[in-house]
Each structure stands twice: as C-alpha cells, then as structure tokens.
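Peer 1: task: produce atomic coordinates for the following.
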Amino acid sequence: MTTPEPNTGLERLYRESGWTLRQFAQAVNRIGTERGTPLKYRSPSVHQWLNGHLPKEPTRPIILEAFGRRLLRPLTHAEAGFPTPPEGSISHPSTVDGLLDLGRQDMDPSRRSIVGAALFSVALSVPNWPDVVGRMEMVGSGKPLSIGMADVDMVTAMTDRVSELDDQFGGRHARPMAAAFLVNTVAPYLRADAPEQVRKAMMSAASFLCYLTGWMAVDEGLHGLAQRYYLKGLELAGASADHSTYCHILRGMSVQAADLGHGTPAVRFANASSAASPRSGPRMNAFLSGQQAHAFAIAGDRVNALRSVQETEKSMERAESSSGTFGGYSPATVAYHVAQVRHALGDVSGSISSLQLHFKLRDSTDSQVSSLRFSSMLAERQLEIGHLEAACGTWNKVLDQYPAMHSDRVDRHAAMIPSLLNPYRGNPLARETHERATQALKK
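Peer 2: Below you'll find the predicted structure:
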C-alpha cells in the first residue's frame, strides 16, 4: 500500500492555530457534540490526518469549523488539503468555498497574475435556471453568527458604493476592494444563521456583488476571472430564487462576449437571459432585447439583429418614464446599442449618428468609464470615414478626462490614438493630438 503524502495544507492551519494534537482533537470532538454527533478523536487520529490520512467525509467540515473558530475566518476544503465533497452532499459548500478561494486568490498580489491569466472561454457551460433555483446549501458558521435584514442592507449599500467608484474611476482599484469585501464580510454572512427570508436576501445581495466584481474584472481585461465571478453569481442567484439578477448576469456575460467579438456565445448568453426572464415590464424587455440585437449583429445575423432593435425601441417607447431605469438602461443605451448594431453590420456613418444621439441623451448619472469608452469609439469611427478634425476634437475631450481614469478598456482605446494618427501627422491638429496622447500614455 502506498504511503500517503503529508497534508501540507492541514499542517499549515495546525501550526497557525497554536494547538497541541490533543487540543485539536478536543476542538473537533466539542463541535461534534454541539451538532448532536459526539466524536471521540484523540491525538493519534490528528497525527494520522497531518500525515496524509483523510478524515472521514462527515468529519471534514467539522475540522474546517474548528479551525474557522480558532483562526476567526472561514476556510475551504482546498485550504485544508481535503477534496471537494461531491455535488449534493450535505457538507458540500461549493458556492461559498469557491467564492472564498476565488476572492482570496484575487486579493493576493502574488497570485493575481496567475488568476488573471485565465482565458475567456467561448464554450463556458452555465447553470440553467431550473438547475440552480432553490439549491440551498447546508453550511455552518465558524464563530456563531446571526444576521438580519440590516446586514443585507449593508451589503447592498456597499455594493452600490463600489459601483459608484467603478463608474467614476474604473475598476482597477475598486475591484480588489470588492474581492476583499466578498471574502471578509459577505462569505461569513452566507454561512451565518438566519431566517429563510434573510438567507435568500443575503444570497441575492452576494450574487449582485459577484456580478459587479466580474464586470470590473472585464474592465481590467481579466476575462477568465470575470467568467468565474459570473458563474458564482449565477449559482447564488439561483439559490436565492432571484430571477432578475440571474438574467442580469447572463446579459453581462453576453456583453463581455460581444465586446470581444465572439458572436456565437454572445447570442447564446443573450438568448438564455431572455428565456430565463420572469414576466417583466417593457424596460426590462428593452434591457434584454437590446443586448440580443448587439449579439446577433456581432454574429452576422442581420435579420435577427434588426428585428431585436425594433423590439427594443418599441419596448422603450412603452416604458413609463426615463427615471428608475433597470440596470442603467435608458434611451441613451438604446442609441448605443443601435450604434453597435449598425457598425457590426457595416454602416459606419449610421453608427456615428447613433453614438452622437447617445451623448445627447446621456445624463449626469451615467458612467464616466462608458463615456470615455464610447467617445473613443466615436473618434475611431469618425476617423474611419475620413473626418480627421472631428476625430481629433473627440479624442481631445477623452484626453481631458483620461488622467483620472483607471480602466484597462479605456487604456486600450487611448493606446490606439498615436498609431491611428501617425499617417496624419502633417496636419497640425492631428500632430498636436498625437503628441498629447503620447504624453498621457507615459504617465
């Protein structure tokens, strides 16, 4: 029989705890008694665990809870060197464990380059709504903790604040804050004791925070990481029976795929979002069909793209008012989607007109990140049809705001300015804009 390798993960936690072998065993036995399953482990059993012998499966979450109480933080099976329990097991904390592992890797500067190296997957499999709805996980808390609706409100408010920072400055600095909040506050709340209504509300709030964190990862160009956050968000949305956030996340996945030029997955995610949508009002219908239009256009499906544009415009006309927009969707966003459809279908001039309409319809609550991104698109398309001076004027407006922005997507647009203007440096305005962009990129 092969001698097992020492469990380095468990050994690390054991040393951090400061326990003796006897104290470790006593802590596990005590929690077993609390749960109505008395245990009688002694030092030799602990010694075997550290040497690589796996504890019985029902004992593993108890060991995690013992260390969680001692070290005052939630722990995952992977950290303790244990295999992940099979799906459906009572002790299987897959969503919370996965969220903790993902968030901790994202927080750790030494791991961030590894996490960010994951590639966007066009074949990503997402859980269907019937497969995830109501899947409540039996998870235990470390230190006894009870939560109420006030804690849910706090998570929602913090998510709103992080979103505001992302809108104003980009996701590069806001996203690590979101990851830390997920690990240090939200994940323990997901394991806390709470009435059913509160548990579902907390999972729903955590789901949207996962979506926002994924959205900010997209802004940094970390597309594989973004997909991992999106999948965790879908699991939590399903477990909390939150149809709206589930659809919102799928739509965000379609936006990501479309922006990367992957038409087939963009259509698949957009259609899945629309199919899973609960009965909704015209504004949400526009929110979903507008993205479908963009996805169809990227996929080269002109007929369905134009049909979806018409559905979006009709739905927006039926919406009661421009206030209270769902997901930030407004007439300005419709104009942006029409611009993207026109450009994907080869109508560059029409795309410019629609982008200009978009900016006329924007208001002060719209994202500064999207303002710089869409302005950059406008300048690139103005240059594409030979309107050099108009393009330079638009780019100079972008460069006015660029120093305060921390967005990889905006950075990529700004980095294109010098090369796009190189052939026109004989023009004084083009030369001045070229030099200004070159200097801005050095800072």
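
Peer 1: alpha carbons only for contacts and neighbour counts from here, please
Peer 2: Will do.

Peer 1: the residue nearest to the spatial centre of the chain: what's it in contact with?
Peer 2: Taking Cα atoms, centre = their mean as the criterion, G214 is the residue nearest the geometric centre of the chain, at 1.6 Å. Applying Cα atoms under 8 Å, 6 or more residues apart in numbering to G214 gives the contacts 225-230.

Peer 1: try 7 Å
Peer 2: 226-227, 229-230 (Cα atoms under 7 Å, 6 or more residues apart in numbering).

Peer 1: separation between it and Y402?
Peer 2: 23 Å (Cα to Cα, to the nearest Å).

Peer 1: which residue, other than its chain neighbours, is closest to the residue nearest to the centre of the chain?
Peer 2: A226 (4.1 Å; Cα to Cα, 6 or more residues apart in numbering).

Peer 1: surely that neighbour touches V218?
Peer 2: Yes - counting by Cα atoms under 7 Å, A226 does reach V218; the two are 5.8 Å apart.

Peer 1: okay, those two: which has more neighbours?
Peer 2: A226 (27 against 24; other Cα atoms under 10 Å).

Peer 1: in which helix or strand does the more buried one reside?
Peer 2: Using DSSP states H and E, A226 sits within helix 223-239.

Peer 1: one more: F359?
Peer 2: helix 348-361.

Peer 1: burial count for S321?
Peer 2: With other Cα under 10 Å as criterion, S321 counts 11.

Peer 1: let's verify A118: helix, strand, or coil?
Peer 2: coil (DSSP: H, G, I helix; E, B strand; the rest coil).

Peer 1: list the contacts of it.
Peer 2: A118 touches 224-225, counting by Cα under 7 Å, 6+ apart.

Peer 1: likewise for R70?
Peer 2: Per Cα under 7 Å, 6+ apart, neighbours of R70: S17.

Peer 1: remind me, longest helix of the chain?
Peer 2: Looking across the chain with DSSP state H, the single longest helix is helix 196-219.

Peer 1: one step back: who touches whichever helix or strand comes after the helix holding A226?
Peer 2: Downstream of helix 223-239, the first helix or strand assigned by DSSP H and E is helix 243-259. With contact meaning Cα under 7 Å, 6+ apart, helix 243-259 is reached by 208, 211, 230, 234, 237-238, 263, 265-267, 269-270, 273, 276-278, 288, 291, 295, 298.

Peer 1: now the other sequence, so there's something to compare against:
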Amino acid sequence: MDLSRRSVVNAALFSAALTIPEWPDVVGRMEGARSRTLRRIGEPDVATVVAMTERLSEMDDQFGGRTARPPTASFIVNTVAPLLRTEATEDVRKAMLSAASDLCYLTGYMAVDEGLHGLAQRYYQKALELAGASEDHLTYCTTLRGMSVQAVDLGHGATAVRLADAAAAASPQAGPRMRPFLAGRQAHAAARTGNRVEALRYLREAERAMEKAESREKALGSYSPASLNYHVSQVRFELGDPRGAVEAMRESDRLRPGVYRRSRVKERAILAERQLSIGHLEAACVTWGNALDDYPLVDSGRIDQRFRDMFKLLRPHLKNQEAKSLYERARAVVPPALLA
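Peer 2: Here you go, the predicted structure:
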C-alpha cells in the first residue's frame, strides 16, 4: 500500500495498454492483506477514513492536487494501510475496504492534476482492487470513469472509449446516480474518436438519466448540471461546433458552485481558448483574467499547462491593448517557467 515510495513516483508514464481488471477478477483480491494485529477496528475507524477523505477532497477542489496529494498519500500510508491489516468483523472490513477505495481513487485524481500520470494509474489500479474486495460497484465505476478522463485528456481516444465502456458495463449495480456520470464520459470519449452518432446518443442518455437520478450526492461521485454542460461543451468542440462549445462552457461556469475553485480555473481557461478560436479575443481576455484571479490559490499541473498555452496564444495578439494588459498582468503572477 505504500504508494509514496520513490520507485512509484518515478513510475512509467501513462500506459494506453493498461489492463482493466474486470469486476469478477477483483472481488476478493484483498483477502491476503489482513494479518494479526493488537486490536480490532470498528465503525468509528471507517467513519474517520470517510470523513478525512471528504476533507481531503475539499482541499483538492480548493487548492489543487499538488497541495492536497502529499497529506493524502501520508494518510494512506500511515493510517489507512495499517487499518486494512487489522482484524475486524466482515461488515466493518468491507466498509473499510470501500472507504480505502474511495481514498485511492481521489489520490489518483490528484496525481492526474499534478501531471504524474504513471503514479495516477497505480492509485487507480489499487482503487479498483479495493472496490472489488468490498463489492463497491459505485467506486469501481467511478474509478474507471476517472481513468477514461485521464486517457482522453492525454489524447488516447480509443483507450478512453474502452475505459468508459468498461465502467458502463459494470454500472447496473452502482445505482441510477452513476448512469448520467458515465454517459457523459462515454459521450466525450466517443466524440474524441469522431463517432458523432454515439457521442450525441450518449449525451441524450446523460440528460435523461440526470432527470431520474437521486438528488443526494456522494463526495467523489456526484454529477451536476454544471458537469453535464461541461460534457456538452467538450462534445460540441470535438464535433466541430466551437460556438456551441463556448455557449455550453459558459453555462457550466455559471452553474458550478464556487467551492470547486480548481475546476473553475481550469474550465475558464478552456472557455477562453475556445472564445479565442471563434475570434472573440477581448471576451477571451476577460475570461482568462477571471481565471487568473484565482490562479495564485491553486497549485495544479493541469492549470499550469493551461496558462502556458495562454501565453502562446496571446503572443500573436499583443498589439491589442486588452491582450497586452492581460499578458503583462499574468507575467507578474505565474512562474517564469510557464513563459518559456
């Protein structure tokens, strides 16, 4: 369980050929992880892990993966891993495995945000194993979905489709809240591969499924109208409709709660890029400026890359006063390395 070791940090980069363990294969894999210890764990121990995961998730949302992952990894190694080796009743053991699965999924997501993609895959794989051992379909599907997000962001469209479809195949037992979550992901992955018919079909399915989904949310698995509009924007952009993509991303930004600061900064940067792509330079500068307001509060590799791209995109337009003003303001805020 010690995923903080240097050998893991220096693991290979993202592998598009990564084997996906199917649901029957992962159930029960963790039996050998238990060993005799001096005490037994109970429901309060599980509640502690769940509560800490929620707090760490909030930290990630607000401050980014580089800030949140180190304490999260430490919590896994020093607290959660020993608990997994401690005796417990069967119900408590399964609940602890499920809680640990959520935590490993979250840590993988943080590593993606840092740009440590090989490390993220290791955490995701461990999350799948723990979800199988605890028979937690929801986290199993959520993790496969996260792996699909990682793949599509890195340009591996076919892999993203494979992972999204694997999540969907395992989803019936995860409940109705998971279906819109997965359909939106399938839509984006299909659009990345140019499959217009499937992409639009999955978008319609996501919209219908959201109307039927339960209103309650889970810290690591919620899907909101902002999320749906984000996927609509991604699909429209991939299918050659940048104006529609701008409209949907603006709606996503309007609907997204302020607590999701990292997502807000990232998506505003994407929105600005798409505004520029349709010739709306000054609108793009305003949007980038709004993202820059929050940039100093978020430590994220993905957002750094967005601002690196911003500098490249603005350079041809520095005769425009709005573009020049934004460029100079950003130079005073972001690390000099992003200007290269």
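
Peer 1: circling back: any figure for the gap between the residue opposite the residue nearest to G214 of the first structure in the second structure once aligned and A189 of the second structure?
Peer 2: Aligned counterpart of A226 of the first structure in the second structure: A120 (TM-score structural alignment). Distance, A120 of the second structure to A189 of the second structure, using Cα to Cα: 19 Å.

Peer 1: again, but for G64 of the second structure
Peer 2: From G64 of the second structure to A189 of the second structure the distance is 24 Å (Cα to Cα).

Peer 1: which of these two has more residues huddled nearby?
Peer 2: Taking other Cα under 10 Å, G64 of the second structure and A189 do not tie; A189 has more neighbours (34 against 27).

Peer 1: that one pairs with which position in the first structure?
Peer 2: That one, A189 of the second structure, aligns with A295 by TM-score structural alignment.

Peer 1: please apply the same query to V92 of the second structure.
Peer 2: So, by TM-score structural alignment, V92 of the second structure is matched to V198.

Peer 1: and E247 of the second structure, by the same measure?
Peer 2: In the first structure, E247 of the second structure lands on S353 (TM-score structural alignment).

Peer 1: for the residue nearest to that match when sequence neighbours are not counted, list the residues it contacts.
Peer 2: Excluding the flanking residues, the one nearest S353 of the first structure by Cα to Cα, 6+ apart is A339, at 7.6 Å. By Cα under 7 Å, 6+ apart, A339 of the first structure lies in contact with 351-352, 354-355.

Peer 1: same check, this time on P44 of the second structure
Peer 2: P44 of the second structure neighbours (Cα under 7 Å, 6+ apart): none.

Peer 1: any idea how far it lies from Q150 of the second structure?
Peer 2: Taken as Cα to Cα, the span from P44 of the second structure to Q150 of the second structure is 34 Å.

Peer 1: now F237 of the second structure
Peer 2: Applying Cα to Cα to F237 of the second structure and Q150 of the second structure gives a distance of 18 Å.

Peer 1: who has more neighbours, the two?
Peer 2: Shown here are F237 of the second structure and Q150; by other Cα under 10 Å, Q150 has more neighbours (23 against 20).

Peer 1: in the first structure, what residue corresponds to that one?
Peer 2: Using TM-score structural alignment, Q150 of the second structure pairs with Q256 in the first structure.

Peer 1: P225 of the second structure now?
Peer 2: So P225 of the second structure corresponds to P331, using TM-score structural alignment.

Peer 1: same question, A164 of the second structure
Peer 2: Checking TM-score structural alignment: A164 of the second structure goes with A270.

Peer 1: residue contacts, its match?
Peer 2: So A270 of the first structure contacts 250-251, 254, 291-292 (Cα under 7 Å, 6+ apart).

Peer 1: relative to A123 of the first structure, which of these is nearest.
Peer 2: For the contacts of A270 of the first structure, the residue nearest A123 of the first structure by Cα to Cα is S254; the value is 12.7 Å.

Peer 1: now that closest one. Nearest residue, chain neighbours left out?
Peer 2: Nearest non-adjacent residue to S254 of the first structure (Cα to Cα, 6+ apart): A266, at 4.2 Å.

Peer 1: ditto for L100 of the first structure
Peer 2: Closest to L100 of the first structure by Cα to Cα, 6+ apart is V183, at 5.6 Å.

Peer 1: A191 of the second structure reaches D241, doesn't it?
Peer 2: No - counting by Cα under 7 Å, A191 of the second structure does not reach D241; the two are 11.6 Å apart.

Peer 1: joint contacts of the two?
Peer 2: Joint contacts of A191 of the second structure and D241 (Cα under 7 Å, 6+ apart) do not exist.

Peer 1: the more surrounded of those two?
Peer 2: A191 (25 against 14).

Peer 1: residues touching that one, list them.
Peer 2: 199, 235, 238-239.

Peer 1: so what does the residue nearest to the centre of the first structure match up with in the second structure?
Peer 2: By TM-score structural alignment, G214 of the first structure lines up with G108.

Peer 1: what's the spacing between that match and D293 of the second structure?
Peer 2: For G108 of the second structure, the distance to D293 of the second structure - Cα to Cα - is 27 Å.

Peer 1: next up, the contacts around the closest residue to F296 of the first structure other than its chain neighbours.
Peer 2: Among residues not flanking F296 of the first structure along the chain, A305 sits closest, at 4.9 Å (Cα to Cα, 6+ apart). Contacts here follow Cα under 7 Å, 6+ apart; on that basis A305 of the first structure touches 293-294, 296-297.

Peer 1: any idea which element the residue mapped onto A286 of the first structure from the second structure lies in?
Peer 2: Aligned counterpart of A286 of the first structure in the second structure: P180 (TM-score structural alignment). Secondary structure assigned from DSSP H and E places P180 of the second structure in helix 178-192.
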